[in-house]
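Engineer: please work out how this folds:
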Amino acid sequence: MRILTDPATPARLALPQTVRVVGVVFLVVAALGKLPAVFAIPAGLGDMAVGVSAPFVTPRLARGTHWSGALSFNIMGLVDLVVAVSLGFLAGVGPSPLPHVTPTTAPVALLPLALIPTTAVPLAVALHLVSLARLRAAARTPATVGRAVAAAG
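Structural biologist: A predicted model of the protein is given here:
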């Protein structure tokens, strides 16, 4: 539990999101005609945006700057994951996929792509949620609370 209270924890939680630049795989597979663009474009571009922005967020957090960009980064990362999973499910192979697209997202249920929704997505969600909780806790430090009370009084 001590590691979560370490001031460098938010930076440690943001850095692994850099790996999400591999979201370009969704775009490549869609270009090969194996995934629907309605899923691959938002999922691929969203993952790439989060992955590219992670190295810019990490140094600021490592310096102890609880900068509002960290909040935006984590929210953007969570929204991307929700959108990607939702579109992947809706454009899937169920009895009535919505929207009706060809091809479907069936390749995401096969290895190696199946590792993304089964392991990478839950890990990324956990990192974002713990990071948000840590940022919230840091915002409630006694110095911050004292300044807020002084400003209100």
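
Engineer: okay, CA-based contacts and neighbour counts for the rest of this
Structural biologist: OK.

Engineer: and Ile116, how far is that from Ser96?
Structural biologist: 23 Å (Cα to Cα, to the nearest Å).

Engineer: I have a second one here; can you model it like the first so I can compare?
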Amino acid sequence: MLDFIGTIVLVAAIIVSINALTGAMPINLSQRIAVSVGAGLWTGLAAALAAADLFVGTNPVGPPTIGTVIAFPLVATAVAASILPSVRAALLRMPMPFLIGLNVWRVAGGFFLILAAQGRLGGPFPISAGWGDIITGVLALPVAWLALRGQGKALAWTWNAFGMLDLVVAIALGVISANGSPLQVIHAGPGSEAVQMLPWSLIPTVLVPMFLIVHAVIFRQLARASQGAAALQQ
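Structural biologist: Modelled structure (predicted):
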């Protein structure tokens, strides 16, 4: 039953977030469709690889495969934004309050705690990832509201750093607690086993890269705002 509910919530989070992000970008309809289709195909690929047990730590290709799936969107976005001014502009012109508020989906990190209670996750990974996501998600709307009013810049910096660090730590803990992985350091029952399989594998392979990109864009927007404010004071 939990997997059924998780599938509904995660698929909804992915679909709504992708459509919201493409809708917030200052791009034309054909570009918006292309981005949505590309994101959908990537999500389908991630789901297919998980269904084939290619993310499982005991599979020799598991760790490098899931690592590649997590890293590729990050690298591709960074490269595209670096060499294509249109991509960089599309990312940086999305409203910051919207990007912050999108993180409200992170309250679904409570699933990690439930999976741990059921004995399907173990060690520090579910506790760190679960509570980190919940805190980030709960604070997202208040921080977004302040940003909309042009207030709380210091809070936005702190919230954004915490939200990004939570994702980075979750990835690290997931990797070193994956049973059978050559990188395993933490041996704690099932470790991160549940997130190596559907539907929970959609979190590290689709949602985590998406939110890391969102955090990076927010950081850049905050930095530009600070530079602009400093220039006005000179």
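
Engineer: got a TM-score for the pair?
Structural biologist: Overlay of the two chains. TM-score (TM-score structural alignment, normalised by the length of the first structure): 0.88; 145 aligned residues with a Cα RMSD of 1.6 Å.

Engineer: between Ile116 and Ser96 of the first structure, who's got more neighbours?
Structural biologist: For Ile116 of the first structure versus Ser96, neighbours defined as other Cα atoms under 10 Å are more numerous around Ile116 (15 against 10).

Engineer: translate that one into the numbering of the second structure.
Structural biologist: Residue pairing (TM-score structural alignment): Ile116 of the first structure is matched to Ile203 of the second structure.

Engineer: which residue is nearest the middle of the second structure?
Structural biologist: Centroid-nearest residue in the second structure: Val208, 2.3 Å away (criterion: Cα atoms, centre = their mean).

Engineer: ok, Ile14 of the second structure - contacts?
Structural biologist: Residues near Ile14 of the second structure by Cα atoms under 8 Å, 6 or more residues apart in numbering: Val206, Leu207.

Engineer: ok, Arg136 of the first structure next?
Structural biologist: Arg136 of the first structure touches nothing, counting by Cα under 8 Å, 6+ apart.

Engineer: if we go to 10 Å?
Structural biologist: His66, Leu71, Val130 (Cα atoms under 10 Å, 6 or more residues apart in numbering).

Engineer: following the chain onward from the helix or strand containing it, which element is next?
Structural biologist: Assignment of secondary structure by DSSP states H and E places Arg136 of the first structure within helix 121-139. Next helix or strand after helix 121-139 of the first structure toward the C-terminus (DSSP H and E): helix 142-152.

Engineer: and stretch 71-78 of the second structure, what's buried?
Structural biologist: Pro73, Leu74 (16 or more other Cα atoms under 10 Å).

Engineer: ok now that stretch, how far from the chain's centre?
Structural biologist: 12 Å (Cα atoms, centre = their mean, to the nearest Å).

Engineer: Arg106 of the second structure against Gly163, yeah?
Structural biologist: Yes - the criterion here is Cα atoms under 10 Å, and Arg106 of the second structure meets it with Gly163 at 9.4 Å.

Engineer: anything in contact with each of the two?
Structural biologist: What both Arg106 of the second structure and Gly163 touch, as defined by Cα under 10 Å, 6+ apart, is the set Gly132, Asp133, Ile134, Ile135, Thr136, Gly137, Leu139, Ala140, Phe211.

Engineer: next, count neighbours for the equivalent of the third one over in the first structure.
Structural biologist: It stands for Ile134 of the second structure. Using TM-score structural alignment, the equivalent of Ile134 of the second structure in the first structure is Met48. For Met48 of the first structure, the neighbour count with other Cα under 10 Å is 21.

Engineer: about what we covered before: narrow the shared contacts of Arg106 and Gly163 of the second structure to those in helices?
Structural biologist: Among these, the ones falling in helices (DSSP state H) are Gly132, Asp133, Ile134, Ile135, Thr136, Gly137, Leu139, Ala140, Phe211.

Engineer: for the second one, give me its contacts.
Structural biologist: Contacts for Asp133 of the second structure (Cα under 10 Å, 6+ apart) come out as 103-110, 112, 127, 139, 162-164, 166-167, 170.

Engineer: let's see that with 6 Å instead.
Structural biologist: Listed by Cα atoms under 6 Å, 6 or more residues apart in numbering, the contact partners of Asp133 of the second structure are Arg106, Val107, Gly109.

Engineer: so how far is Pro95 of the first structure from whatever residue of the first structure lines up with the second one?
Structural biologist: The reference is to Val107 of the second structure. Matched across to the first structure, Val107 of the second structure falls on Val21, judged by TM-score structural alignment. Distance, Val21 of the first structure to Pro95 of the first structure, using Cα to Cα: 32 Å.

Engineer: which one's more surrounded, these two?
Structural biologist: The neighbour comparison of Val21 of the first structure against Pro95 (other Cα under 10 Å) goes to Val21, with 19 against 6.
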